[in-house]
Structures are given as structure tokens and as C-alpha cells.
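Undergrad: Okay, sequence plus prediction incoming.
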Amino acid sequence: MKKVLLLISFCFSQIIWAAESPFLGIGIAVNDIPEKLSHYQTILGIKQWQYIDLNVEGGAIRFARGEFKGKSVDLIQPLYGKTKLADFIQQRGEGIFHLLVDEKYLKDKAAYKLAALEKASSDISHIPNAKPYQQQWLDSYDTLGVNLSFTAAPPTKQHYWGVADLAALQKDAPLNTASIAQIGIVIESAEKTALQWKELLGLSPWVFVDFKPPMTTDGQYLGAAGSGYSEVHVGYGQWFDLQIELLQPVAGPTPHRDYLRRYGDGAHHFSLGRLLEHDQLLEYLQANNVVLQMQSDNGGPNRTASYMGSERQLGWVLEFTKAFKGLGSLKIVKQIP
């Protein structure tokens, strides 16, 4: 009996873009930055973190900035007071809070006119008379499934009040061909959310694929393999070097259905893309106590996609797939130009 529990994979070839990408990095809401640092080093190889404290209208937050494959990775922690970040963690727990976007790009987009979720200014008590670093978040979670954040300029060296350098590991994660290639957003309606991305950020075209048997095979979820029917309707849009994946659960047991029932619409995972070192990375992560949450072949044999149960360590699910091309036996069922 074929196993048909599915996992959505990074399906389409990267589109070559002429302009520099406005996607600058990611922001993760966490309860305790220091507790997370060793996990980010073990899983993503990020060794150095720089700290900034930010004042917002209702309190203060702290962020530690690392870098992964040329993108900023910000761990953001509420310090005190009533902040939108604290509200997010109280309502949803740790998780993907924002995409950092170049303000110059946003100014030409409808998203720039969204209400400000929160505005922040760096605490510069350690550098008197300096100009503070400014950051702002747009209230886009309900429309796009993730907040957008921007700043007029990146922080300078003097804005950081401290740097954490972690000791080298005995063995680094095999991440030679990895990048932050995709954000996966679980939503009730893939088409509706795709139209919001098109309206607010000009993202088009979109293509939609149904992940269901017999195109999905050899699947397991939470260590359980089965023959029950499962289906997810997925929309794909390529936003410069970041693929936007919109996942609409339709039937059966999947992490997407579980996430939607618990939290509603929202950013669920980042994918490292299609990796030549898929098997080596999977073995490394499991040896470092990161469990395999879900796995399946999508569109044919050796098109394996893996979800890691990394929410406790990272605050989000980590995805990566074997290196493959095209759709295989999967079919495009709809397009939005």
C-alpha cells in the first residue's frame, strides 16, 4: 500500500531577476535570545550576533542580528511594556514576525501605505549625541500572512551595544547550497492571499498546484506513515530571490492543517531550497536532536522534501528538499497573471 501523507516542496526553478533584491532578511519573535543562539549556530551555522535595544511607544524590545547567506536574521525579544511583539508572542508563541524589506522598494508599492504596526528607535544611552537607528513595521500580517519591516538605513557599528561570538563547533552543518529560498505561509485561501501580494507588492504571476495522491507518495507525518488521503492547495509567486508559498490545507493530516486550526493564517516555515546535501543535512540535524516532522516525495521518486520539527530551537519549521527540476508529475491547476 502506498503511503500518501504529503509535504509541500520547493517546486519551481528560480527566476533570474535583473534588479537587486529588496528582501534583506527575516525577524523571529522569541522569548529568550541567549537561549536561542546555540540552536541557530548548530542548525544554521550563525556564530556572531550583534545586540541593539529599541524603544517603542508602549515599552522596549531587544534584537540580536546575525547573518545567513547574505540575509539578516533578527531574533526579537520583548523586554517590558505592552508592545506588538509581546502581543504576538502571547497570542501565537514564538514565530516568524517579519520580512525585512528595502524601504526604497516599498515606497513605490501600495504596501507602504499600510498602517504602522509599530515604530522603534534605538536606545543610544551608550552613545550620547548620536542619531538613533529607526525601524518600522507595517501591519500586513492579516493580509500577507507576515509583517513587513523596513528602515531608512541599516544600523551602524556604534548602534550595537554588544557582540556575542560563539565558540566553534566540532562539526558544522552541511549548508553549502542552502539559502533562505522560500517562506511558507499557511492560509485559508491561497488565491485571496495571492491577490493581496499582487495588490500590495506587485507580485505576479502566481501558479497553483494541488499536492495530493497519486502525485505525493512515501510520506510520513510525526513518525506515522499511512494511506489516508491528504491534500494541500498551494500557490507560488517568485519575489526576487525569495519564493512565496501559500499553503491552503484541504484534507487530511498535515502540519499546515494543524497550524491553521491552532493559529489561523500566518507564516509557518522557511525553506533552504533544493539542496545537493539534503541527505547529509538531514542526518546531521537528527544527530543534533532536531526531529524529522514530515517527509514525502512530491511529483515522483527522489523528489524528497523534509520538514524539521525545529519550532523549539528556532521558533519556526525548517524545510529543505533534494535537488530536482520542474514539477515532475505535479500539475498546474490555476494561474494568476
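TA: Arrived safely.

Undergrad: For the rest of this, base every contact and every neighbour count on C-alpha atoms.
TA: OK.

Undergrad: next helix or strand past the helix or strand hosting residue 35?
TA: Residue 35 is part of helix 33-44 when elements are defined by DSSP states H and E. Using DSSP H and E, the helix or strand that follows helix 33-44 towards the C-terminus is strand 48-56.

Undergrad: for that next one, the distance to its chain's centre please.
TA: 20 Å (Cα atoms, centre = their mean, to the nearest Å).

Undergrad: try this one next to it:
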Amino acid sequence: MTASVEQAVAQNPGKLGDNVVVHIALVVRDINKSAKAYADLFGVEVPKISVTDPLEKTRLQFRGEPTQALAKLAFLRLENITIELVEPVGGPSTWREFLEMKGEGVHHIAFRVKGMEENIALLEKQGGKLIQKGDFIGGSYAYVDLTRQLGVIVELLTSANKK
């Protein structure tokens, strides 16, 4: 950890970004079926399904190694929260690992942060382990495993201009 990262963690102990939950994500086996079921439950339109970009654009790493994993994504925007549905596709990923080990369910809670490295360091200091990271159009993300401490993985999201 560099001195500046250590200083940032020391100056802001226990605070994760602005403490704003961006979304709660569920890993599912069949995103089309799940998107329709959730849309029906909440009385909203069935969300558009997209596929993440390939490794060449995302620089995706799972457990420190590049992976060709992709995910199908759907976002249900409710009045007070967004629910993200994730169906793993392709190579190894935290999404596939979760689905194989636990089945469908809540995978992570996502928070908006400034300073990706500082926030990863903060969570690692609290016993978390970085398991996956990558880029998306407009920003980057990292999943830190805090299941032992919190029962869930935490996703950190940064905007391109807030890394």
C-alpha cells in the first residue's frame, strides 16, 4: 500500500465513499425469465438486457488473472433502489462461482466511491479480499469479498473522472 493510500484510509476510517447504495445485485441462471418475473412482481417494464464488453475493453480480472467472462445484465429501477440481475456467461468469474456454489441469490451491494484504490484498501483493512475488477464504459468496478464479515460481497463503482 502506498503512503497516499494509507493516509486516505487513516483520514477516513470506516466510511465507504459517500455511503450511497447504487444497487443490489442478484445472480440468476436465466436473466430473461428472472427479468420478467421481477418486472411482474414490481409492476414495471421488463428491463433491457445487455451484455458486458469483452476482456479487451474491460481488462477484467478474476482472482488476479485475466478472464474472458461476460455477464448479461438487466437493471430494474424502482423508486428507491435499483436491482441488478446478472447472468454469468463465458469464463471464470465471481458471478459464475457464486451461482455454482450458492445458486441464485443476492451477490453484492454496490456503492459509489471516489478513489478506487483507497476504498479497496479500506475494505482489505477490514478483512475483505479483492476478487474481481474491471472497467466499463464511464468507469471501473471492484468486488471485495466481505461475506465472512457482512454476509455479502461489496462492489465499488467509480466514474471515469472520479478514479
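TA: Everything's here; your move. Since we're looking at a predicted model, the values are computed, not measured.

Undergrad: TM-score them against each other, please.
TA: After superposition, the two chains reach a TM-score of 0.81 (TM-score structural alignment, normalised by the length of structure 2), with 152 aligned residues with a Cα RMSD of 2.3 Å.

Undergrad: whereabouts in structure 2 does the helix holding residue 35 of structure 1 align?
TA: Under TM-score structural alignment, helix 33-44 of structure 1 has no counterpart anywhere in structure 2.

Undergrad: average gap between whichever helix in structure 2 runs longest and structure 1?
TA: If you go by DSSP state H, structure 2 has its longest helix at helix 31-42. Once fitted to structure 1, helix 31-42 of structure 2 is off its aligned match by 1.1 Å on average (mean Cα distance after the TM-score superposition for structure 1).

Undergrad: wait, what's in contact with the counterpart of residue 86 of structure 2 in structure 1?
TA: Matched to structure 1 by TM-score structural alignment, residue 86 of structure 2 sits across from residue 247. For residue 247 of structure 1, the contact set (Cα atoms under 8 Å, 6 or more residues apart in numbering) comprises 184-187, 190, 232-235, 256.

Undergrad: hmm, which two among those residues are most spread apart?
TA: 235 and 256 (13.7 Å; Cα to Cα).

Undergrad: For these two, indicate the residue with more neighbours.
TA: residue 235 (26 against 23; other Cα atoms under 10 Å).

Undergrad: do you know how far that one is from residue 316 of structure 1?
TA: Going from residue 235 of structure 1 to residue 316 of structure 1 by Cα to Cα, to the nearest Å gives 20 Å.

Undergrad: Kindly report the same for residue 332 of structure 1.
TA: 28 Å.

Undergrad: Between these two, which is the more surrounded one?
TA: residue 316 (20 against 13).

Undergrad: Could you find the counterpart of that one in structure 2?
TA: By TM-score structural alignment, residue 316 of structure 1 lines up with residue 152.

Undergrad: ok, now residue 206 of structure 1?
TA: By TM-score structural alignment, residue 206 of structure 1 lines up with residue 47.

Undergrad: doesn't residue 78 make contact with that match?
TA: No: counting by Cα atoms under 8 Å, residue 47 of structure 2 does not reach residue 78; the two are 11.3 Å apart.

Undergrad: Give me the more crowded residue out of these two.
TA: residue 47 (17 against 12).

Undergrad: What residues does that one make contact with?
TA: Residue 47 of structure 2 neighbours (Cα under 8 Å, 6+ apart): 35, 39, 74-76.

Undergrad: Leaving out the residues flanking it, which one is nearest to the alignment partner in structure 1 of residue 134 of structure 2?
TA: Residue pairing (TM-score structural alignment): residue 134 of structure 2 is matched to residue 296 of structure 1. With Cα to Cα, 6 or more residues apart in numbering as the criterion, residue 296 of structure 1 has its nearest non-adjacent residue at 4.0 Å, and that residue is residue 219.

Undergrad: State the number of residues packed around the one you found.
TA: 24.

Undergrad: just checking, it touches residue 292?
TA: No: taking contacts as Cα under 8 Å, residue 219 of structure 1 lies outside contact range of residue 292: 11.7 Å.

Undergrad: So what does residue 28 of structure 2 match up with in structure 1?
TA: Using TM-score structural alignment, residue 28 of structure 2 sits opposite residue 187 in structure 1.

Undergrad: Enumerate every residue touching that match.
TA: 145, 193, 246-249, 260, 264-266.

Undergrad: Just put these in TSV and tack on secondary structure and distance to residue 77 of structure 1.
TA: Below are these laid out as TSV (DSSP: H, G, I helix; E, B strand; the rest coil; distance: Cα to Cα, whole Å):
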residue	secondary structure	distance to residue 77 of structure 1
145	coil	20
193	helix	28
246	strand	27
247	strand	28
248	strand	30
249	strand	31
260	helix	24
264	coil	22
265	coil	22
266	strand	19
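
Undergrad: Can I get the buried part of those as one ChimeraX selection?
TA: In ChimeraX syntax, the buried subset of the contacts of residue 187 of structure 1 is picked out as below (16 or more other Cα atoms under 10 Å):
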select :145,193,246,247,248,249,260,264,265,266
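
Undergrad: wait, what's in contact with the equivalent of residue 116 of structure 2 over in structure 1?
TA: Applying TM-score structural alignment, one finds that residue 116 of structure 2 aligns to residue 278 in structure 1. Counting by Cα under 8 Å, 6+ apart, residue 278 of structure 1 makes contact with 320-323.

Undergrad: ok, the residues you listed in structure 2: which stay?
TA: By both residues aligned by TM-score structural alignment, their matches' Cα atoms under 8 Å, the contacts of residue 278 of structure 1 still in contact after alignment to structure 2 are 320-322.

Undergrad: With that, I have no additional questions.
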